[in-house]
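Sequence and predicted model, in that order:
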Amino acid sequence: MSALVPRSALALALVLSACGGDTKTAPKTDEKKVEAKAEAKEEPATDAAKKPRPRAPASEKSRVADPKGRVVVVGSLNGDLAATKAALKTAGAIDDAGKWTGGDLVVVQLGNQFGNNKDEKATLALLDDLAAQAQAAGGALYRLTGENEILNVALNFKDIVHAQGFKDYAKEKSDDPRVESLPANQRGRAAVFASGGPVAKKLSEQKLILVAGDSAFAHAGLLGEHIQKGIDNINDESTKWMLGEIAMMPDMLAAPGPARTLASAATSPPARSSSRPSPIWP
């Protein structure tokens, strides 16, 4: 984020400039100018600077503490451990050993932590570890929900899960009809990712839209209709769906076009297709 000179500092500089000069030797013809400068000094020029910068329309539920230091945004990781480490190291967040060295740095990861890579589980473990380290150091690592997280909870694993991603959860069991309807090799993963399952519950803690100070973050972007619906409402719907408190996938998790329609993303229960853009689908 670029650094701006505070308006209060600029106002102070102007005031100091106005007060400069030797008034004893100033010509009489300049008295009016000096008077004008004095009046300018008396004006509450710093009042505007005291006003806080606009904040995105969200309550504390969708908002995190205002960043103290730098903010770095990291895009999709797709379960790629090497790429994840490289990105975080470039950002100054970790060292060669994968330990947090960012201090009060804030990293916002924009979703798609999961992906078609054999190192997916190790990538997630690293992010969990770093989030704890960052918090202890006065920084933060926030993870948002992206399309891959949504598809996993919807039990649509096509093209987004590596073979190892099924083996990692092969021993997990569930008598959920949604799980039983899937091929045998997918049931272990489905048991933990289905809404209400342990991984889905953990994912429910992530936001679709995160607000920090005067900035809002989302996987694919925000439109006016999202603001009108309410950032808190969108996040709440996603959370409730992942927890299994509502059966139908919310409209705001739907795709904008036929290539990624809601019906193709969700395997159960009955779903409504939608062509409206969402914070998840670009």
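Cool, got the structure.

drop to CA atoms for contacts and neighbour counts, all remaining ones
Fine.

can you give me the strands in this structure?
With strands called from DSSP state E, the chain shows them at 63-64, 71-74, 106-109, 140-143, 209-212, 215-218.

Who are the packing partners of the last one?
What that stands for is strand 215-218. In terms of contact count using 3 or more C-alpha pairs under 8 Å, 6 or more residues apart in numbering; DSSP states H and E, strand 215-218 is assigned the packing partners strand 209-212.

who's in contact with the strand it packs on?
Outside of strand 209-212, the residues within contact range by C-alpha atoms under 8 Å, 6 or more residues apart in numbering are 56, 58, 62-67, 144, 216-219, 231, 234-235, 279.

now it, how far from the centre of its chain.
Here strand 209-212 is found 6 Å from its chain centre; the criterion is C-alpha atoms, centre = their mean, to the nearest Å.

ok so, going back, who wins for proximity to Leu124 among the strands of the chain?
Go through the strands of the chain one by one with C-alpha to C-alpha and the one that ends up closest to Leu124 is strand 140-143, at 10.5 Å.

tell me how far the closest one is from the chain's mean position?
Centre to centre, stretch against its chain (C-alpha atoms, centre = their mean), the figure for strand 140-143 is 8 Å.

And stretch 236-245, by the same measure?
Relative to its chain's centre, stretch 236-245 lies at 18 Å (C-alpha atoms, centre = their mean).

ok, and for it, which residues are buried?
Buried residues in stretch 236-245, counted by 16 or more other C-alpha atoms under 10 Å: 236-244.

tell me which of the residues you listed is nearest to Asn185?
Met242 (22.4 Å).

Contacts only, for Gly103.
Gly103 makes contact with 93, 134, 137-139 under the criterion C-alpha under 8 Å, 6+ apart.

Out of the residues you listed, which end up buried?
Taking 16+ other C-alpha under 10 Å as the criterion, what is buried in the contacts of Gly103 is 93, 134, 139.

Spatially, which two of the contacts of Gly103 are the most separated?
When those are compared pair by pair using C-alpha to C-alpha, the two farthest from each other are Ala93 and Gly138, 12.3 Å apart.

Overlap in contacts, the two.
103, 105.

What's the separation between Gly257 and Ala154?
Noted for Gly257: a distance of 18 Å to Ala154, by C-alpha to C-alpha, to the nearest Å.

Looking at the two, which is more packed in?
More neighbours sit around Ala154 than around the other of Gly257 and Ala154, counting by other C-alpha atoms under 10 Å; the figures are 26 against 15.

here's the one I want to compare it with:
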Amino acid sequence: MKSAPRRGPTGLRAHPDLGRTRPPCRRATVQGRPASLLEGRFAREAARFHASRRRSAERACTSNGNERASGESGSASGGSSPQKTKAGSSSAPLSQSTFIKTDSRVVAIGDLHGDLQKTVAALKLAGVLSVSPDGAPVWCGGDTVIVQLGDILDRGDHEIQILHLFLRLKEQAKLRGGDVFLLNGNHESLNICGDFRYVTSGGFLESARVAGLPPEMAGRFQAQLKARVALFAPGGPIAQELANSYVALQINDTVFAHGGIMPHHVDYGLGRLNDEMSGWMRGEEGARSPIVAMGSPDSVLWCREYSREQWNTQVDRGRSCALLTKVLSELGANQMVVGHTPQERGCNAECDGKIWRIDVGMSSGVCNAAAQVIEIQPPAEEGARSQIRVLRAEGAYEAPLSRRKGMTG
């Protein structure tokens, strides 16, 4: 007799991948300031930032809808960045900036899952974050381009604060020739769908505070739940901010996605995926959740085809690498960078360096591993390959890691 499918708290059918056991994690000693102190350091600045965005949104909602703020044209990456409206939403389809050329250094950051301390550690490893005397985050990365691969949400207490930290840094980076690009992960899509099973008590409390609930209400779970639904439902304030994040992005010869790009995703169109996800999150009339992006184990946000640290057989490895090679060839790219699946040995590469897996499980809600990021230097000349190295507290290394060669990270 078949058992009934598991369902989330909202009655939605659970994704088949959710039943899988998370791989064992390396435990890392947490160093530096406690998260509570980091929260205090940035909380005031984050509150001011969110309040300013909320006031801008309110002004936009009361306007005639035709008045637009003039966003900055162009970007550090040499492509056309989406312009910003007063509400902080994109006035140009994301498909217009899905493929970007840049001469700048690119740093990719994996899953963060609500851990502010590890987010700060990752940004400092990237060399783009400093703190002003009054505790405000300051971009110090010049023309560096940051790509965060999704899963900011769930498993940690400071999700929205992290999102607004990245948005604030993006504003500063663009003034200095840099940029910050965010991708959506499967946990972003879960929250937009109203599936809050991985939200921590601190995450619910943060939602209540961001929604502006008075202290006497913010501590009540029902009020917290209603606040989170209002923030994250399609068209809600946080959903509209996430609507500016990508499903897939290509910078020079490197493709970025949370789970992975399969051949049928290329056929469907990466720009189309970005626009459909964005429209759904904005709550546009007639918009539906894009199945190709988030609806099955081989969708962009859930794919683990390229993330296995050890394939069952060499035939399986060959199949995955062949699929990857086909995708990269069709996109004119040399490598792909993915998150989603925690890697016990840290950031590593497979398939002769064509796939980089950079989810190291750094959040205290996942593996509590030490922060790592990868740095991508642009190709030296047309047709050349970008140079990639891993940045970590112990130092950097450039050689792709391979279990087959007996190397560990």
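Thanks, I have the structure now. All figures in this text were calculated on a predicted structure; none of them were measured in a lab.

Which position in the second structure pairs with Tyr142 of the first structure?
Residue-level alignment of Tyr142 of the first structure against the second structure, with TM-score structural alignment as criterion, gives Phe181.

quick one, what contacts its match?
Phe181 of the second structure makes contacts with 145-148, 170, 245-246, as judged by C-alpha under 8 Å, 6+ apart.

How about Gln161 of the second structure?
Shown in contact with Gln161 of the second structure (C-alpha under 8 Å, 6+ apart): 43, 46, 116.

now swap in Pro277 of the first structure and tell me
Counting by C-alpha under 8 Å, 6+ apart, the residues that Pro277 of the first structure touches are 252, 254-256.

Kindly report the same for His158 of the second structure.
With C-alpha under 8 Å, 6+ apart, His158 of the second structure has these contacts: 39, 114-116, 202-203, 206.

Have a look at the first structure and report its longest helix.
The single longest helix within the first structure, with elements called by DSSP state H, is helix 120-136.

Could you check how far that one is from the centre of its chain?
Offset of helix 120-136 of the first structure from its chain centre (C-alpha atoms, centre = their mean): 16 Å.

One more: stretch 240-260 of the first structure?
Averaging C-alpha coordinates over stretch 240-260 of the first structure and over its chain gives two centres that are 18 Å apart (C-alpha atoms, centre = their mean).

residue boundaries of the helices in the stretch 1-150 of the second structure?
With DSSP state H, counting those that start in this stretch applied, the stretch 1-150 of the second structure shows helices at 35-62, 116-125, listed in chain order.

In the first structure, what stretch matches the longest one?
Put plainly, it is helix 35-62 of the second structure. Against the first structure, there is no aligned range for helix 35-62 of the second structure (TM-score structural alignment).

circling back to that earlier point, give me the buried subset of the contacts of His158 of the second structure.
Among those, the ones that count as buried by 16+ other C-alpha under 10 Å are 39, 114-116, 203, 206.

need the contact list for the equivalent of Asn274 of the second structure over in the first structure.
The pairwise alignment with the first structure assigns Asn274 of the second structure to Asn235, based on TM-score structural alignment. In this structure, Asn235 of the first structure makes contact with 62, 207-209, judged by C-alpha under 8 Å, 6+ apart.

Tell me which of the residues you listed you also see in the second structure.
Among the contacts of Asn235 of the first structure, the ones whose aligned partners also touch in the second structure (both residues aligned by TM-score structural alignment, their matches' C-alpha atoms under 8 Å) are 207-209.

Go through these and give me the one with the most neighbours.
By neighbour count, taken as other C-alpha under 10 Å, the most surrounded of these turns out to be Leu208 (31 neighbours).

What's that residue aligned with over in the second structure?
Taking TM-score structural alignment, the alignment pairs Leu208 of the first structure with Val247 from the second structure.

for its match, what are its contacts?
With contacts defined as C-alpha under 8 Å, 6+ apart, the neighbours of Val247 of the second structure are 183-185, 257-258, 270, 273-274, 277, 293, 300-301.

Can you tell me which of the residues you listed is closest to Val315 of the second structure?
Compare each of the contacts of Val247 of the second structure with Val315 of the second structure using C-alpha to C-alpha and the shortest gap goes to Val300, at 23.0 Å.

Give the equivalent position in the first structure for that closest one.
Checking with TM-score structural alignment, Val300 of the second structure has Pro279 as its match.

Now render the kept ones among the contacts of Asn235 of the first structure as a markdown table, adding distance to Lys201 of the first structure.
Listed next are these as a markdown table, based on distance: C-alpha to C-alpha, whole Å:
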| residue | distance to Lys201 of the first structure |
| --- | --- |
| Lys207 | 12 |
| Leu208 | 14 |
| Ile209 | 17 |
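
nearest to Ala36 of the first structure, of those?
Within those, proximity to Ala36 of the first structure (C-alpha to C-alpha) peaks at Ile209, which comes in at 49.2 Å.

Max pairwise distance over the contacts of Pro277 of the first structure: which two?
Across those, no pair lies farther apart than Met252 and Pro256, at 9.9 Å, counting by C-alpha to C-alpha.

So between these two, which is more surrounded?
Between Met252 of the first structure and Pro256, Met252 has the larger neighbour count (other C-alpha under 10 Å), namely 23 against 19.

measure the closest residue to the more buried one other than its chain neighbours to Asn156 of the first structure for me?
Of all residues beyond its chain neighbours, the one nearest Met252 of the first structure is Ser278 (5.3 Å), with distances taken as C-alpha to C-alpha, 6 or more residues apart in numbering. Going from Ser278 of the first structure to Asn156 of the first structure by C-alpha to C-alpha gives 18 Å.

ok, the two, which is more surrounded?
Neighbour totals were compared for Ser278 of the first structure and Asn156, and Ser278 leads with 24 against 19 (other C-alpha under 10 Å).

Pro250 is in contact with the more buried one, correct?
No: with contact defined as C-alpha atoms under 8 Å, Ser278 of the first structure does not count as touching Pro250 (10.5 Å).

show me the contacts for Gly102 of the first structure.
Contacts here follow C-alpha under 8 Å, 6+ apart; on that basis Gly102 of the first structure touches 92-94, 134, 137, 139.
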